[in-house]
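**Student:** Coordinates for the following, if possible.
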Amino acid sequence: MTSNNRELITKKAFNDFKNYPYGFARSGDFSIRESDLLSKHGSLVAALVNGELEPMSAEEQSLVAVARGEKAAETPLEKAWSKYQSRINRPKVGSMYGRSRYTDEAFEVSGSDDDDIVVED
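**Tutor:** Here you go, the predicted structure:
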C-alpha cells in the first residue's frame, strides 16, 4: 500500500497555484532546470517534509534535513527546494501609505468660519 501511494505521489506533477499561478517556469524566480526539478520531484519532497511518506534512501533523508534547516543544500534538487521555500516564506511588504485611502471627512476642518483667508491688494 505504501509503495502504491509513493508511486502515485512521484508521478504527480507539483504545482503551487497560490504562490505561482502561472507555474514555476513563468515566474522569473527559477531557472528552467530548477522549475523542471520542482515540477517533477516537488510532490515527493512535499510529502516527505509533511510526514506523509517516510524517507527510504539517504538522498531522501538528506532532502528532509535540508528542508528542516538542519543541513546546507548540496544537490540541485535540494537547492531548488530551498529557494522555493525562501520565496514563498518571505515577508510581505506593506504600503508606506497605510491600509486605507483617505476620506473627505479626514480633511474637514472643525471650527468656526472665521478661519477664512482674506487676501487684500
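**Student:** C-alpha from now on. contacts and neighbour counts both.
**Tutor:** Noted.
**Student:** S43: neighbour count?
**Tutor:** 20 (other C-alpha atoms under 10 Å).
**Student:** Second input sequence below; structure requested for side-by-side comparison:
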Amino acid sequence: MENIGAGKYNYYDDHNFPHGFRRSGVFTIREAEYLESHGHTLRELESKLRIPENEDEKHFQQAVCEGLESQSFAVKAWSKYKQAITARSQRIFLSRHDGNNSFLSTDF
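**Tutor:** Now for the predicted structure:
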C-alpha cells in the first residue's frame, strides 16, 4: 500500500453518498475504508492545497492532475470516486407523461 498520509478526520461525501461509501454499492470494502480514512488528503492533493510529502503523494498528484494511467491503489480508488460522482450528476430521467392529462383530475 502507498505511503499517503491519512487525514485527521474521516472523509464523507454526504451529498453524493448520503449512506456512506460502504453502502453505496459502488466501492469495495477496501476502497470505501481507504476513501474514508484518506479522502481529505487525496482531495487536498488533487486540488493542490497540500504539498506532497513523499514520492507516493507526488505520484498520486501527478497521476490524478494529468490523467495518467497508474497501478496505484490510491489513484484507482480516487478515480473511481470521481467517476462515480460525475456519473451521478449526469443522470437523465425521462417521463412518459404527455402533458395532456392532469394528475389532479377528479374524473374517474
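**Student:** Would you check the span in structure 1 matched by stretch 18-36 of structure 2?
**Tutor:** The alignment of stretch 18-36 of structure 2 onto structure 1 (TM-score structural alignment) covers residues 21-39.
**Student:** quick one, what contacts the residue minimising distance to the centre of structure 1?
**Tutor:** Most central in structure 1 under C-alpha atoms, centre = their mean is I88, positioned 1.5 Å from the mean C-alpha point. Taking C-alpha atoms under 8 Å, 6 or more residues apart in numbering, we find I88 of structure 1 in contact with N19.
**Student:** Alignment lookup: it to structure 2.
**Tutor:** By TM-score structural alignment, I88 of structure 1 lines up with I85.
**Student:** buried set for the helix or strand containing its match?
**Tutor:** Applying DSSP states H and E as the criterion places I85 of structure 2 in helix 73-89. Neighbour-count burial for helix 73-89 of structure 2 flags 74-78, 81 (criterion: 16 or more other C-alpha atoms under 10 Å).
**Student:** about what we covered before: quote the end-to-end distance of the match of stretch 18-36 of structure 2.
**Tutor:** 13 Å (C-alpha to C-alpha, to the nearest Å).
**Student:** Pull the number of nearby residues for L48 of structure 1.
**Tutor:** Counted with other C-alpha under 10 Å, L48 of structure 1 comes out at 19.
**Student:** Now do the contacts for it.
**Tutor:** Contacts of L48 of structure 1 (C-alpha under 8 Å, 6+ apart): 54-55, 60, 64.
**Student:** Now check structure 2 for the residue matching it.
**Tutor:** By TM-score structural alignment, L48 of structure 1 lines up with L45.
**Student:** between the helix or strand where its match lies and helix 73-89, how many degrees?
**Tutor:** For L45 of structure 2, the host element (DSSP H and E) is helix 29-46. Relative orientation of helix 29-46 of structure 2 versus helix 73-89 (axes from the mean of the first three to the mean of the last three C-alpha atoms, to 10 degrees): 90 degrees.
**Student:** Helix 29-46 of structure 2 vs structure 1, average offset?
**Tutor:** For helix 29-46 of structure 2, the mean deviation from structure 1 after alignment is 0.6 Å (mean C-alpha distance after the TM-score superposition for structure 1).
**Student:** Following element in sequence after that helix, please.
**Tutor:** Scanning onward from helix 29-46 of structure 2 (DSSP H and E), the first element met is helix 55-66.
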